[in-house]
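**Q** Would you be able to build a 3D model of this:
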Amino acid sequence: MSQPETPARTAMEQLLHTLDLEKLEENLFRGTSPDVGWQRVFGGQVIAQALVAAQRCVAPDRHVHSLHSYFMRPGDPAIPIVYQVERIRDGASFATRRVVAIQHGKAIFSLSASFQIEEEGFDHQLDMPDVPQPEALMGEAQFRELLLDQTPEPVRRYWGRDRPVEFKPVSMDHYVSKEKLAPQANIWVRTTGPVPDDRPTQAAVLAYLSDMTLLDTSLYAHGLSIFEPTVQAASLDHAMWFHRPTRLADWLLYTQDSPSASGARGMTRGSLYDRSGTLIASVAQEGLIRKRANE
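**A** Now for the predicted structure:
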């Protein structure tokens, strides 16, 4: 009698599986990458896996409040990534960890993260921009049906597959136009499945989605996209500050702007707000945006 087939994982279940690192030894972990047809590992995955490794080497009462990372080499999705954690410091209130991601015997990525116990203190934030609510915007299914045929093949491939994060951009102009637009974006984002109710996992998933759409914003002013075959684009570094916890149970507004592009690099800043307007996290990233040599 044949055994029933195991149901395929949803995209969100696959992400959670990807973030559940295997412990090899004290301070040493191994992670794998899902087969999504990409030639290199998505940067947000490496950030999130490195953060998971760091979190597993701190006391449970210490929560990440910031991370700073550098991408050194493209990750190979065909082989595991080894994450080596260095316990830099444990103080009365803060702890610091450094993580190096290794493939083929070489470092491909490094992350430094700081963790803090819960403390009371001064509290203020900038207001969330006044934008349409996600229910008033075109969903991904509508976008695919109405606009995908008009977009370049890489964009169709990117939007056409199941992903653990759903997007609702306030404006679709840059997806269908070559016009030079202001280098800023407001995008509603949410996970496509439930996230466990624990802060380390929620922080890792937030770090994962924070790497999405950022680099593209630095190209809006030039009428280009990271999907353009004439553009060579790659993340160089990524920093993130976790201001307030979130359960990731609803839409978040990801506001982005690119204050500068020069020297074949584009810099983008981002803020993540929950639906009520609470500022959850801030992000900054610089990426390579270079015209290919044959252009």
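
**Q** alpha carbons only for contacts and neighbour counts from here, please
**A** OK.

**Q** so where do the strands sit in the stretch 51-200 of the chain?
**A** Listed in chain order, the strands of the stretch 51-200 of the chain (DSSP state E, counting those that start in this stretch) span 63-71, 81-90, 94-103, 106-116, 165-169, 184-191.

**Q** packing partners for the shortest one?
**A** The reference is to strand 165-169. Judged by 3 or more CA pairs under 8 Å, 6 or more residues apart in numbering; DSSP states H and E, the packing partners of strand 165-169 are helix 140-147, strand 184-191.

**Q** Contacts made by stretch 195-205 with the rest, please.
**A** With CA atoms under 8 Å, 6 or more residues apart in numbering as the test, stretch 195-205 has contacts from 19, 48-49, 51-52, 55, 63-64, 242, 245-249.

**Q** Pretty sure residue 250 sits against residue 190.
**A** Yes - at 6.2 Å, residue 250 counts as touching residue 190 under the criterion of CA atoms under 8 Å.

**Q** These two: who's more crowded?
**A** Remark: of residue 250 and residue 190, residue 190 carries more neighbours, 18 against 14, as counted by other CA atoms under 10 Å.

**Q** compare with the first, here's sequence two:
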Amino acid sequence: MRGRSWTATRRPVDRRMDGAIDTNRAAPITAGGVLSLDRLAEGRFRAWHTQANPAGALFGGVVLGQSLAAASATGPGWPAHSLHGYFLRPGRAGQPVDYIVETLRDGRRFAARRVTAQQGGRTLFHMHCSFHEPESGFDHQAPPSPDMPAPEDLIPMDRYVANQVDRLPPSSAAYMAPFPLELRLVEPDDHFLRPTDKPQRAFWLRMPSAAGVEDDNQQRALLAFAADYWLAGVAVGPGRLSTNRDALTINSLDHAMWFHRPVRVDQWLLYVCDTPSGSDGRGLARGLLYDRAGRLVATTSQEALFRATT
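**A** You can find the predicted model right below:
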């Protein structure tokens, strides 16, 4: 069955790049902000809403989500089933990002797009993504761990950090500020306070502002945005204290994602992440995203560069 095609937002466009700063960039981006794109021309879009990462640069999840939203706006309306992207250079939060979409294929069952994200004429990101008209066939998946606690049984991230603020590194205070996502770690002490030999992390996430989004590809674009949170950090590896993480800079190098089933990002999703390897200054992270019914909705992978700040 064909999904509904996505239509980009149309409004008067200020074509000036210099000085076009979003004065509300300190506020958390919403689902509407991620999805809001101005159509400049055929296959060209501009996004005005951004989000900073902890280092103050443009958060890569924004570029992922907006790239997929732009590609979906040119497609046949079929669900996105995969994306593969490379982060080429950092962007600036608070400045608009342009997305150029090229059609690689429009077949009977598959459509493919290439997206280039640019800021001030500089290329930040390249992505290939593919769309597939659903077909009947087999259905199987890896099940989630049966002993994962429900999100209602876990402490909200902002409350946990507020309770432990005297024991945490300064950067942790960011979790007490308004945030686009609700996050609840399964083992928050393992992440923040104590070393662990587990090369993995599990947490629940949701984006309440996505409640009014009905289009399946828009929900998948929001999932691409959300799935970039906390994925690379697990690749720091076992035995690392969170207090050491403030001495590291983490730069995402690439990102891949496979969408298996329809998803609602405004509802709780369990994100189970692990790291199979880290070497030569790079670490690989993988993630499985499950809904409350235990359905595997997406798989992610990302390699990141880790460098000491001193």
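
**Q** export the strands of the stretch 51-200 of structure 1 to CSV and tack on distance to residue 235 of structure 1?
**A** Converted to CSV, those look like this (distance: least, CA to CA, whole Å):
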stretch, distance to residue 235 of structure 1
strand 63-71, 7
strand 81-90, 18
strand 94-103, 15
strand 106-116, 11
strand 165-169, 19
strand 184-191, 18
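
**Q** of all those, which lies closest to residue 26 of structure 1?
**A** Comparing the strands of the stretch 51-200 of structure 1 against residue 26 of structure 1 with CA to CA, the closest turns out to be strand 81-90 (8.7 Å).

**Q** So what does residue 171 of structure 1 match up with in structure 2?
**A** Matched to structure 2 by TM-score structural alignment, residue 171 of structure 1 sits across from residue 187.

**Q** and the angle for the lengthiest helix in structure 2 with strand 110-119?
**A** The longest helix of structure 2 (DSSP state H) is helix 60-73. Put simply, helix 60-73 of structure 2 runs at 130 degrees to strand 110-119, going by axes from the mean of the first three to the mean of the last three CA atoms, to 10 degrees.

**Q** Which residues does helix 60-73 of structure 2 contact?
**A** With contacts defined as CA under 8 Å, 6+ apart, helix 60-73 of structure 2 is touched by 5-8, 34-35, 37, 45, 47, 50-51, 53, 80, 85, 87, 99, 101, 113-117, 125, 127, 129, 217-218, 221-229, 252.

**Q** Leaving out chain neighbours, which residue sits closest to residue 202 of structure 2?
**A** Spatial nearest neighbour of residue 202 of structure 2, excluding adjacent residues (CA to CA, 6 or more residues apart in numbering): residue 272 at 4.4 Å.

**Q** hang on, that neighbour in a helix?
**A** No - Residue 272 of structure 2 is assigned strand when assessed by DSSP: H, G, I helix; E, B strand; the rest coil, not a helix.

**Q** Can you find the partner of it in structure 1?
**A** In structure 1, residue 272 of structure 2 lands on residue 255 (TM-score structural alignment).

**Q** you'd agree that match is up against residue 270?
**A** Yes - Residue 255 of structure 1 is within contact range of residue 270, at 5.4 Å (criterion: CA under 8 Å).

**Q** Could you single out the most deeply buried of the helices and strands packed on strand 165-169 of structure 1?
**A** strand 184-191 (a mean of 21; mean count of other CA atoms under 10 Å).

**Q** so how far does the longest helix of structure 2 sit from its counterpart in structure 1?
**A** Helix 60-73 of structure 2 differs from its equivalent in structure 1 by a mean of 0.4 Å after superposition (mean CA distance after the TM-score superposition for structure 1).

**Q** Relative to structure 1, which residues correspond to that helix?
**A** By TM-score structural alignment, helix 60-73 of structure 2 lines up with residues 43-56 in structure 1.

**Q** List the residues that contact the match of residue 171 of structure 1.
**A** Here residue 187 of structure 2 is in contact with 201-202 (CA under 8 Å, 6+ apart).

**Q** Distance-wise, check it relative to residue 161 of structure 2.
**A** 13 Å (CA to CA, to the nearest Å).

**Q** can you check residue 212 of structure 2 too?
**A** Going from residue 212 of structure 2 to residue 161 of structure 2 by CA to CA gives 29 Å.

**Q** rewinding a little: would you format the helices and strands packed on strand 165-169 of structure 1 as a markdown table with distance to residue 216 of structure 1 included?
**A** Shown next, in a markdown table, are these (distance: least, CA to CA, whole Å):
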| stretch | distance to residue 216 of structure 1 |
| --- | --- |
| helix 140-147 | 18 |
| strand 184-191 | 10 |
